[in-house]
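S.K.: output the structure for:
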Amino acid sequence: MARVAAASVAAGCVLAGTAAVTFAVVAGTGAGLTGYVSEAGIASSGYAPTYRIGVFALAAALLLLAAALPPALPVAAGLLGAGAVFTALSGAVTCSAGCPLPPFEAATVADLVHAGASIVAMASTVFAMLVIALSPHAAPRLRRVSRLAVAVALPVAGAIAVGLVTVGRGSLLGGLERLLLAVGAAWGLGTAAVLGRRTRSAVNVTNGSPREKQRV
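M.R.: Down below sits the predicted model:
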């Protein structure tokens, strides 16, 4: 029952966090696709608190997903836990205006910490997807959701890594970043739905639900 609750709350956190961050980005930065999502959280933004609340909600979602995973997936749970910690760090440490990054712009220590935390958080989440997608211990539906997400997330993440050192800030990186975050949010929501349904079914079987007995 604890995993059922964790999966259900995780879904709510994904929805709430995504909505808050999206609202802050659309209403606050005015940079369109040329800016980073993190620019909605800079000190001068009037929507910085909304952005940070959204980021912290997404960090909570990752932690809850880690708790909702079956015990047979400890590596994936650990990666999601690390993703949650670094997501929270990226929300706590904001970047300066424009979120400058080397090698094209001079960055402050806060800029580097924020960017590093964001990169590690996303990488941990993508690797968790990959572990689940390849694990024989994961349920078929859980593997299917992760495989679909990984099929999009890995090439997009690779393109972002190349873009950071070859192109820098612009519409290409802005669009790719938003696509990767959308894939992560969709994966989190889908995974929470699968975990909640599967765990509830297991509880019903344990309790002797006639319907579940027939399915078994």
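S.K.: C-alpha only now, for contacts and for neighbours.
M.R.: Fine.
S.K.: give me the element the spatially most central residue of the chain is part of.
M.R.: With the centre of the chain defined as its mean C-alpha position, the nearest residue by CA atoms, centre = their mean is residue 184, 4.6 Å away. With secondary structure defined by DSSP states H and E, residue 184 is part of helix 171-206.
S.K.: tell me the buried residues in that helix?
M.R.: 172-177, 179-181, 183-196, 198-201, 205 (16 or more other CA atoms under 10 Å).
S.K.: got it, and stretch 71-79?
M.R.: The neighbour-count criterion (16+ other CA under 10 Å) identifies 73, 76-79 as the buried residues of stretch 71-79.
S.K.: give me the contacts around it.
M.R.: 65-67, 69, 124-125, 127-129, 131-132, 135, 137-138 (CA atoms under 8 Å, 6 or more residues apart in numbering).
S.K.: in this structure, which spans are helices?
M.R.: Per DSSP state H, the chain carries helices over the ranges 2-28, 48-68, 74-92, 109-134, 140-166, 171-206, 210-215.
S.K.: dump those helices to a markdown table, plus distance to residue 39.
M.R.: As requested, the helices of the chain are arranged in a markdown table below (distance: least, CA to CA, whole Å):
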| stretch | distance to residue 39 |
| --- | --- |
| helix 2-28 | 8 |
| helix 48-68 | 9 |
| helix 74-92 | 11 |
| helix 109-134 | 11 |
| helix 140-166 | 16 |
| helix 171-206 | 11 |
| helix 210-215 | 49 |
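S.K.: of the ones you listed, which is nearest residue 41?
M.R.: Evaluated over the helices of the chain, closeness to residue 41 peaks at helix 48-68, with 4.2 Å, by CA to CA.
S.K.: that closest one packs against which elements?
M.R.: helix 2-28, helix 74-92, helix 171-206 (3 or more CA pairs under 8 Å, 6 or more residues apart in numbering; DSSP states H and E).
S.K.: let's see this one next to it:
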Amino acid sequence: MAEGTARRIAAAFAAVCLTAGVTAVTVAVVAGPGPGLTGYVSEAGVTDSGYAGAYRTGIFSVAASLLLLAGALPPGVRAAAGLLGAGAVATVLSGAVTCSEGCPLPPFEATTVADLVHGGASIAATAAVVLAMLVLLVSPAADRGVRRIAAIGAALALPVAAVVAAALLLVGRSTLLGVSERVLLAVVAVWGLATSGYLAVRSLTADGPSVRTPDGSNVSRR
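M.R.: This next block holds a predicted model:
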């Protein structure tokens, strides 16, 4: 199988896994007994929640999509692929380690070791994906389409991430933190879906469609 075809297949499966994962997590969050917009998305995965299984299945599906997307990227963007791989590992850890009821986080709430591991893994996973956007944005090995999608994703994600960080440190559990967390996760998911979809349907060549010059040679068109 040609390398380009393998990357396209990986991108297509990344889109499928991401769609399935986001759907499962959304169902668990919306239908579960959580506190609504004042709570964390992770609260849908606590042991006592009737939708914990759906939540964890969704999280693991998202992790698989990150690994597949890392494999779908062109060889010249290894740093971005490595960040997505790290994000996948952190996502698996986030799904495997369940936080206690309410998923408390410092500095405003008393926490357990599991809460810290779960919260740290969740933050690390999101941060790794946002950093991958920035790496792709400035990488000459990524084609124009990938860079444009990364530029839009980073422009939306960075200010929201700043709000999330400030709310965690200065406000704690609140509607501001709950809403901003959901917005950030939505931006990350849309970026992943747009990038994997683009990589799945573009030309088999790494640099985009090629055109034939008068002398018979092929030149990539970006």
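S.K.: before we move on, the earlier item: any idea which of the contacts of stretch 71-79 of structure 1 is closest to residue 116 of structure 1?
M.R.: Of all the contacts of stretch 71-79 of structure 1, the one with the least separation from residue 116 of structure 1 (CA to CA) is residue 124, at 12.1 Å.
S.K.: that closest one and residue 63 of structure 1, how far apart?
M.R.: With distances defined as CA to CA, to the nearest Å, the gap from residue 124 of structure 1 to residue 63 of structure 1 amounts to 12 Å.
S.K.: now do the shared contacts for these two.
M.R.: Overlap between the neighbourhoods of residue 124 of structure 1 and residue 63 consists of residue 80, taking contacts as CA under 8 Å, 6+ apart.
S.K.: residue 82 of structure 1 matches what in structure 2?
M.R.: Using TM-score structural alignment to pair residues, one finds that residue 82 of structure 1 aligns to residue 86 in structure 2.
S.K.: number of nearby residues for that match?
M.R.: Residue crowding around residue 86 of structure 2 was assessed by other CA atoms under 10 Å; the count is 20.
S.K.: tell me the contacts of residue 22 of structure 1?
M.R.: Residues counted as contacts of residue 22 of structure 1 (CA under 8 Å, 6+ apart): none.
S.K.: which residue in structure 2 lines up with it?
M.R.: Alignment note: residue 22 of structure 1 maps to residue 26 in structure 2; criterion TM-score structural alignment.
S.K.: gap between the counterpart of residue 95 of structure 1 in structure 2 and residue 91 of structure 2?
M.R.: Alignment note: residue 95 of structure 1 maps to residue 99 in structure 2; criterion TM-score structural alignment. Relative to residue 91 of structure 2, residue 99 of structure 2 is positioned 14 Å away (CA to CA).
S.K.: same question, residue 63 of structure 2
M.R.: Distance of residue 63 of structure 2 to residue 91 of structure 2, computed by CA to CA: 6 Å.
S.K.: who's more crowded, the two?
M.R.: residue 63 (29 against 25).
S.K.: quick one: the more buried one and residue 92 touch, right?
M.R.: Yes - taking contacts as CA atoms under 8 Å, residue 63 of structure 2 lies within contact range of residue 92: 6.1 Å.
S.K.: I'd guessed residue 212 of structure 1 sits against residue 200; true?
M.R.: No - under the criterion of CA under 8 Å, residue 212 of structure 1 lies out of contact with residue 200, with a separation of 10.3 Å.
S.K.: list the contacts of the residue nearest to residue 19 of structure 2 when sequence neighbours are not counted.
M.R.: In space, not counting the residues next to it along the chain, residue 19 of structure 2 is nearest to residue 193; the distance is 7.5 Å by CA to CA, 6 or more residues apart in numbering. For residue 193 of structure 2, the residues meeting the contact criterion (CA under 8 Å, 6+ apart) are 14-15, 18-19.
S.K.: swap in residue 175 of structure 2?
M.R.: Residues in contact with residue 175 of structure 2, defined by CA under 8 Å, 6+ apart, are 37-39.
S.K.: follow-up on the earlier one: now the match of residue 95 of structure 1: closest residue in space that isn't a chain neighbour?
M.R.: Nearest in space to residue 99 of structure 2, with sequence neighbours left out and distances taken as CA to CA, 6+ apart, is residue 115 at 4.6 Å.
S.K.: help me confirm that that neighbour comes into contact with residue 103.
M.R.: Yes - the pair residue 115 of structure 2 and residue 103 qualifies as a contact (CA under 8 Å) at a distance of 6.1 Å.
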